[in-house]
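Novice: sequence first, predicted coordinates after that:
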Amino acid sequence: MERQRRSFTEEYKRQAVELVVSSGRSITSVGKELGLRDSVLRRWVDKSGGPGFGDRPVAPGERTAAHGARHSKKVDRDLCRNPDMSFRFIEDHRDAYPVRLMCAVLEVSPAGYYAWRDRPVSKRTKSNAALLAAIRQVHQDSNGRYGSPRVHAVLRRQGRGASRGRIERMMRRHGIRAIRAPPRRVGTTDSRHNLPIAPNLIARDFSAPVPNRIWLADITYIPTAEGWLYLAAVMDLFSRKIVGWAMRDHMQVELAAAALTMAIQQQRPQPG
């Protein structure tokens, strides 16, 4: 019976070659781990351009030109020290990379991964999943405004006994943050004072027969990257044209006076 020939994707070949180059292990050792013949894996390595691989295995600790130029990314040591993190990484990427290849890179056994995958979910994991769902719901109900203190208070009212520290850690781990509202500014008009009030000469008649007879003025504020910018403007009621303006980082008398001075210099109104 003719033996069926195995086929490998280019991505699988590249990962196998990278395992040989980055781990410093021999072609025989890696080939045995992946279930490949030495001749097949050596041919892939030679094709990749790694110098010296066609004649001998890479000695432990030896760095080649291909290693330095093409394999600058290193395996996260935290993954290798924590089997649970390694198994979780393999589970999340099993559709993109071969399981045995990832187990070899992360220095865990395939049997250990499959045992981890098949074991029942712990009570703590279930509790964390339920708490995370509750946190997301409270955060969503608040339109993203609640941080961990308010989320904790709402969950306590719901009867959940999770501590504020646990909720804060879980929100930080999953990127759940409170949306900060922009700072509110006090309006430019403040009628609560005992200062003299100018008489109302217009009496809500917003019409003017000729230019430079009635001017209107106002002050507003504009948020910028460097802080609040205050703008004073003077408008001719006849033409609705801005005849004077000034900008400052404060709202003092000098701001309004500068806008009025510009209007007088440009328009040169007659007396009266």
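Specialist: Everything's here; your move.

Novice: make it CA atoms for all contacts and neighbour counts henceforth
Specialist: Will do.

Novice: residue 29: neighbouring residues, count only.
Specialist: By other C-alpha atoms under 10 Å, 14 other residues sit near residue 29.

Novice: all strands of the chain, in order?
Specialist: 215-224, 227-236, 241-248 (DSSP state E).

Novice: tell me the angle of the shortest one relative to strand 227-236?
Specialist: When axes from the mean of the first three to the mean of the last three C-alpha atoms, to 10 degrees is applied, the directions of strand 241-248 and strand 227-236 differ by 150 degrees.

Novice: now tabulate the strands of the chain in TSV and tack on mean neighbour count and distance to residue 113.
Specialist: Output for these, formatted as TSV (neighbours: other C-alpha atoms under 10 Å; distance: least, C-alpha to C-alpha, whole Å):
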stretch	mean neighbour count	distance to residue 113
strand 215-224	14	54
strand 227-236	18	55
strand 241-248	18	66
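
Novice: this is the other structure I want to compare:
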Amino acid sequence: MGRRSPYPEEFRSDAVALYRAAGGKRTYAAVAADVGVTGETLRSWVRQADEQAGGGHSRSDQTGESRDEELARLRAENGRLRKAEKGMGTRAGDPAAGGGLFREGDEVKTRRWDFVSAHAGTFGVQRICRVLQVARSGYYRWIAGAKARMERQVADDNLVAEIREVHITHYGTYGVRRVHAELRGFGHAVNRKRVERLMRLHRIEGRHLRRRKRTTVPDRLAPPAPDLVQRDFTAGQLNEKWCGDITYVQVGGSWLYLACVLDICSRRVLGYSMASHMRAELVIDALEMAIATRGGSVDGVIFHADRGAQYTSAAFAQVCDGYGIRRSMGRVGSSYDNALAESFWQGLKRETMHQRLFSTMRQARLEIFQWLTYYNARRRRSALNYLSPAEFEQQHLRADRLTIAA
């Protein structure tokens, strides 16, 4: 009998699906680096999945859709096309009929020095400047600075190309601060205000999400745990404080529920679970994955959550007690008492569900898992001095080893 894998089945299945979704365009090592395992480990998981499926995949397996899911996706696309026909280009960049896009007074004005330069040979600089009521000295200063302006424009064009590359690499989600941090991470010494000016000029924007109502359903009869965090979402060490929460994602006409566990020190997602239900097993599976991620030794960790029925359940309390985890809970109806988890959900929804709706459960699982691995490995966090959670943990552990060695 082979040794049992320390990684949960849900995590292994999602990692295999992520590799297959690349369609051979990404290597085992590249996908494994995002997931947080070795390339050979991921290769063995794919091989095992192939063997369990009978050594091959049908066409529906390769596309990740069953017949019912494909039908649901096509119906959703058909509905979107019907709406598009009514609006004739709505949300596709076309101006609406009768709109105020083109108004009187918006005509482009010719720059005065360009005008002087273009007609100086015919009328002379002195006469044109007298008619325009501008000083000739200003025109000659503009001529003298032509080379510097050209060099500055070339530099701006090159910087805009780099900004667009960063923006596209991170799925169009990064705003000014994260783009600036990414450029600095590449060794590019550039002023943040310059990045902001160029992004505004070229209409390069990050994504924003409107606030939504919370959906926590508390169990009034279950005894709550004390609030050991008191809105202090900072920690000096890894595995000092964790937090968790549940959110929902609309998939066609149904819902997919997602539970996550984050380390408050590094903001890293240690565990997650996705299911079509919101029972206590959902949060227990996420917690057990987090425990496995940390090697099983988590005695004394504070786990903070809201007072949802899943976190106040006896089954969840039993798992926490078994590993020596100290439960902590905020007040009912106060999102600020679990602000870190709420901020995390906003980032996920803003960057994976911006103006779109998932058609199938498999599509939703794959894209959410892909974002979770991207978040851990590469997404820069302002609270971590614009490092990714994985980079922050590496620096933190390296500093601890140096301290011990000293």
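Specialist: All right, it came through fine. Worth saying up front: this structure is predicted, and the values here are computed from it rather than measured.

Novice: what TM-score do we get after superposing?
Specialist: The TM-score (TM-score structural alignment, normalised by the length of the first structure) is 0.30; 88 aligned residues with a C-alpha RMSD of 2.1 Å.

Novice: need the strands of the first structure in JSON lines with distance to residue 258 of the first structure, can you?
Specialist: Shown next, in JSON lines, are these (distance: least, C-alpha to C-alpha, whole Å):
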{"stretch": "strand 215-224", "distance to residue 258 of the first structure": "12"}
{"stretch": "strand 227-236", "distance to residue 258 of the first structure": "8"}
{"stretch": "strand 241-248", "distance to residue 258 of the first structure": "6"}
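
Novice: of all those strands, which one is nearest residue 23 of the first structure?
Specialist: Across the strands of the first structure, residue 23 of the first structure has its closest neighbour in strand 215-224 (53.0 Å, C-alpha to C-alpha).

Novice: so which elements touch the closest one?
Specialist: strand 227-236 (3 or more C-alpha pairs under 8 Å, 6 or more residues apart in numbering; DSSP states H and E).

Novice: just checking, what packs against the strand it packs on?
Specialist: By 3+ C-alpha pairs under 8 Å, 6+ apart, strand 227-236 of the first structure packs against strand 215-224, strand 241-248, helix 253-267.

Novice: save these as a markdown table, and put in distance to residue 124 of the first structure too.
Specialist: Formatted as a markdown table, those follow (distance: least, C-alpha to C-alpha, whole Å):
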| stretch | distance to residue 124 of the first structure |
| --- | --- |
| strand 215-224 | 47 |
| strand 241-248 | 58 |
| helix 253-267 | 63 |
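
Novice: residue 120 of the second structure contacts residue 128, doesn't it?
Specialist: Yes. Between residue 120 of the second structure and residue 128 there is a contact at 7.4 Å, judged by C-alpha atoms under 8 Å.

Novice: okay, those two: which has more neighbours?
Specialist: Ranked by neighbour count (other C-alpha under 10 Å), residue 120 of the second structure and residue 128 place residue 128 first, with 19 against 15.

Novice: could you pull up the residues touching the more buried one?
Specialist: Applying C-alpha atoms under 8 Å, 6 or more residues apart in numbering, we find residue 128 of the second structure in contact with 116, 120.

Novice: what about it, helix or strand, and which?
Specialist: Taking DSSP states H and E as the criterion, residue 128 of the second structure maps to helix 125-132.

Novice: just checking, what packs against the helix or strand just after that helix?
Specialist: Next helix or strand after helix 125-132 of the second structure toward the C-terminus (DSSP H and E): helix 136-144. Applying 3+ C-alpha pairs under 8 Å, 6+ apart, we find helix 136-144 of the second structure packed against helix 112-123, helix 125-132.

Novice: what do you get if the cut-off is 6 Å, keeping everything else the same?
Specialist: On a contact count with 3 or more C-alpha pairs under 6 Å, 6 or more residues apart in numbering; DSSP states H and E, helix 136-144 of the second structure meets no helix or strand.

Novice: so which residues of the first structure form helices?
Specialist: 10-23, 27-34, 38-48, 65-70, 77-81, 83-93, 99-105, 110-118, 123-141, 148-157, 164-173, 253-267 (DSSP state H).

Novice: how about a markdown table for the ones you listed, with distance to residue 218 of the first structure added?
Specialist: As requested, those are arranged in a markdown table below (distance: least, C-alpha to C-alpha, whole Å):
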| stretch | distance to residue 218 of the first structure |
| --- | --- |
| helix 10-23 | 67 |
| helix 27-34 | 78 |
| helix 38-48 | 73 |
| helix 65-70 | 65 |
| helix 77-81 | 62 |
| helix 83-93 | 60 |
| helix 99-105 | 68 |
| helix 110-118 | 69 |
| helix 123-141 | 40 |
| helix 148-157 | 40 |
| helix 164-173 | 45 |
| helix 253-267 | 8 |
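
Novice: contacts only, for residue 128 of the first structure.
Specialist: By C-alpha atoms under 6 Å, 6 or more residues apart in numbering, residue 128 of the first structure lies in contact with nothing.

Novice: ok, it to residue 261 of the first structure distance?
Specialist: 66 Å (C-alpha to C-alpha, to the nearest Å).

Novice: do the same with residue 103 of the first structure
Specialist: Counting by C-alpha to C-alpha, the gap from residue 103 of the first structure to residue 261 of the first structure is 78 Å.

Novice: again with residue 170 of the first structure
Specialist: 59 Å.

Novice: of these two, who's got more company?
Specialist: More crowded of residue 170 of the first structure and residue 261, by other C-alpha under 10 Å: residue 170, with 17 against 14.

Novice: can you tell me the number of residues neighbouring the nearest residue to the more buried one once chain neighbours are set aside?
Specialist: Closest residue in space to residue 170 of the first structure, ignoring its immediate chain neighbours: residue 132 at 7.2 Å, by C-alpha to C-alpha, 6 or more residues apart in numbering. By other C-alpha under 10 Å, 17 other residues sit near residue 132 of the first structure.

Novice: around the closest residue in space to residue 348 of the second structure that isn't next to it in sequence, how many other residues sit close by?
Specialist: Leaving aside its chain neighbours, residue 348 of the second structure sits nearest to residue 371 (7.4 Å; criterion: C-alpha to C-alpha, 6+ apart). If you count neighbours by other C-alpha under 10 Å, residue 371 of the second structure ends up with 19.
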